[in-house]
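Peer 1: Just to be clear, the model below is a prediction. Sequence and coordinates:
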Amino acid sequence: MGRFGEDVAAAYLEEDAMTVLERNWRCREGELDIVAMDGDAVVFVEVKTRRGDAFGSPAEAVTVAKARRLRRLAARWLSEQSWSVDEVRLDVVGVVVTDDTAYVEHFVGVL
């Protein structure tokens, strides 16, 4: 389910003129779901997928602790790059999957 949601999110971002640089980037401290470019901004995207919204929207699953960890992972990813970045953004993409449809909510710069 999580992989499907990430596939949906990556396709959505690319349709929105973003360029996906990496998916499932891992280091010792954790994982970044998607790293993308949106114009001159590097965007770190956390993807949350659910089979429905009975327990709230997928984006509500991103806790304060998770947001802190994403910031640390983003800093680590940036430190490993050989180019400089002018703008950095942390987004959340929520994917709700029903029987035959995936609904996407993109929250820009929320973390």
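Peer 2: That came in fine, so what should we check first? Numbering: from 1, shown residues only.
Peer 1: all contacts plus neighbour counts: C-alpha atoms, from now on.
Peer 2: Fine.
Peer 1: And the helices in this protein?
Peer 2: Counting by DSSP state H, residue ranges of the helices within the chain are 2-15, 64-79.
Peer 1: And the residue of the chain most remote from its centre, how far from G52?
Peer 2: For the chain, the largest distance from the centre (CA atoms, centre = their mean) belongs to D99, which lies 23.4 Å off. According to CA to CA, to the nearest Å, D99 stands 10 Å off from G52.
Peer 1: cool, and V92?
Peer 2: From V92 to G52 the distance is 17 Å (CA to CA).
Peer 1: Just want to know which of these two has more residues nearby.
Peer 2: V92 (23 against 16; other CA atoms under 10 Å).
Peer 1: quick one: contacts for the spatially most central residue of the chain?
Peer 2: What sits nearest the mean C-alpha location of the chain, by CA atoms, centre = their mean, is V45, with 1.9 Å. The contact partners of V45, taken as CA atoms under 8 Å, 6 or more residues apart in numbering, are L32, D33, I34, V35, A36, L90, D91, V92, V93.
Peer 1: Would you convert those residues into a markdown table that also reports distance to M1?
Peer 2: Compiled in a markdown table, the contacts of V45 are given as follows (distance: CA to CA, whole Å):
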| residue | distance to M1 |
| --- | --- |
| L32 | 17 |
| D33 | 14 |
| I34 | 16 |
| V35 | 20 |
| A36 | 21 |
| L90 | 22 |
| D91 | 20 |
| V92 | 17 |
| V93 | 14 |
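Peer 1: try it against this one:
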Amino acid sequence: MNATGALGRYGEELAARELTAAGMTVLARNWRCGRTGEIDIVARDSDVRGADVLVVCEVKTRRTGAFEHPMAAVTPAKADRLRRLAACWLERHGGPPPGGVRIDLVGVVLPARGGPVVEHARGVA
């Protein structure tokens, strides 16, 4: 694995821990749907009524000083791809849960000093 791949895997591990700490259940990591692409993390959360929500989570990891902040990574094209991936997951796993589907982003910034900074944005697309 190259350095970029290792950085991404590390960020995904931190993101999975963050989601789990927030009370979510990770259902899959790096789930692929043919040529459509890959979902970094698929999780289950609950909405305000307690109904299950499927969470499709994109993870972006950057070192401090990288070109763009990871939270700026979900472009309209990326959001469309994530929606297509969510539809593929639902087709293969029996349809949407009662609480529907949400697309989240976890941004991980690795500073030169100190611990990583993990930000979780819900419902980005």
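Peer 2: Perfect, thanks for sending it. Quick caveat: nothing in here was measured; it's all calculated off a predicted structure.
Peer 1: rewinding a little: what does the residue nearest to the centre of the first structure align to in the second structure?
Peer 2: Aligned counterpart of V45 of the first structure in the second structure: C57 (TM-score structural alignment).
Peer 1: What is the equivalent residue in the second structure for D91 of the first structure?
Peer 2: Per TM-score structural alignment, D91 of the first structure is aligned with D104.
Peer 1: My understanding was that its match contacts A86; is that so?
Peer 2: No. Here D104 of the second structure lies out of contact with A86, judged by CA atoms under 8 Å, at a distance of 11.6 Å.
Peer 1: Tell me which of the two has more neighbours.
Peer 2: A86 (24 against 21).
Peer 1: List the contacts of the residue lying closest to the more buried one once chain neighbours are set aside.
Peer 2: Closest residue to A86 of the second structure apart from its sequence neighbours, by CA to CA, 6 or more residues apart in numbering: V56 at 6.5 Å. When contacts are counted by CA under 8 Å, 6+ apart, V56 of the second structure touches I39, D40, I41, V42, A43, L82, A86, V101, R102, I103, D104.
Peer 1: Relative to T98 of the first structure, how far out is the residue nearest to A67 of the first structure when sequence neighbours are not counted?
Peer 2: Closest residue to A67 of the first structure apart from its sequence neighbours, by CA to CA, 6+ apart: L111 at 6.1 Å. In this view, L111 of the first structure and T98 of the first structure are 27 Å apart by CA to CA.
Peer 1: Count the neighbours of the aligned residue in the first structure for E13 of the second structure for me.
Peer 2: By TM-score structural alignment, E13 of the second structure lines up with D7 in the first structure. Neighbourhood size, D7 of the first structure [other CA under 10 Å]: 14.
Peer 1: Then G39 of the first structure?
Peer 2: 11.
Peer 1: swap in D40 of the first structure?
Peer 2: Using other CA under 10 Å, D40 of the first structure has 10 neighbouring residues.
Peer 1: isn't it right next to S84, touching?
Peer 2: No. Between D40 of the first structure and S84 there is no contact under CA under 8 Å: 10.5 Å.
Peer 1: Strands along the second structure, start to end?
Peer 2: With DSSP state E as the criterion, the second structure has strands at 25-33, 37-46, 52-63, 101-110, 117-121.
Peer 1: tell me the contacts of the corresponding residue of the second structure for R69 of the first structure?
Peer 2: In the second structure, the residue paired with R69 of the first structure is R81, using TM-score structural alignment. Contacts here follow CA under 8 Å, 6+ apart; on that basis R81 of the second structure touches T36, G37.
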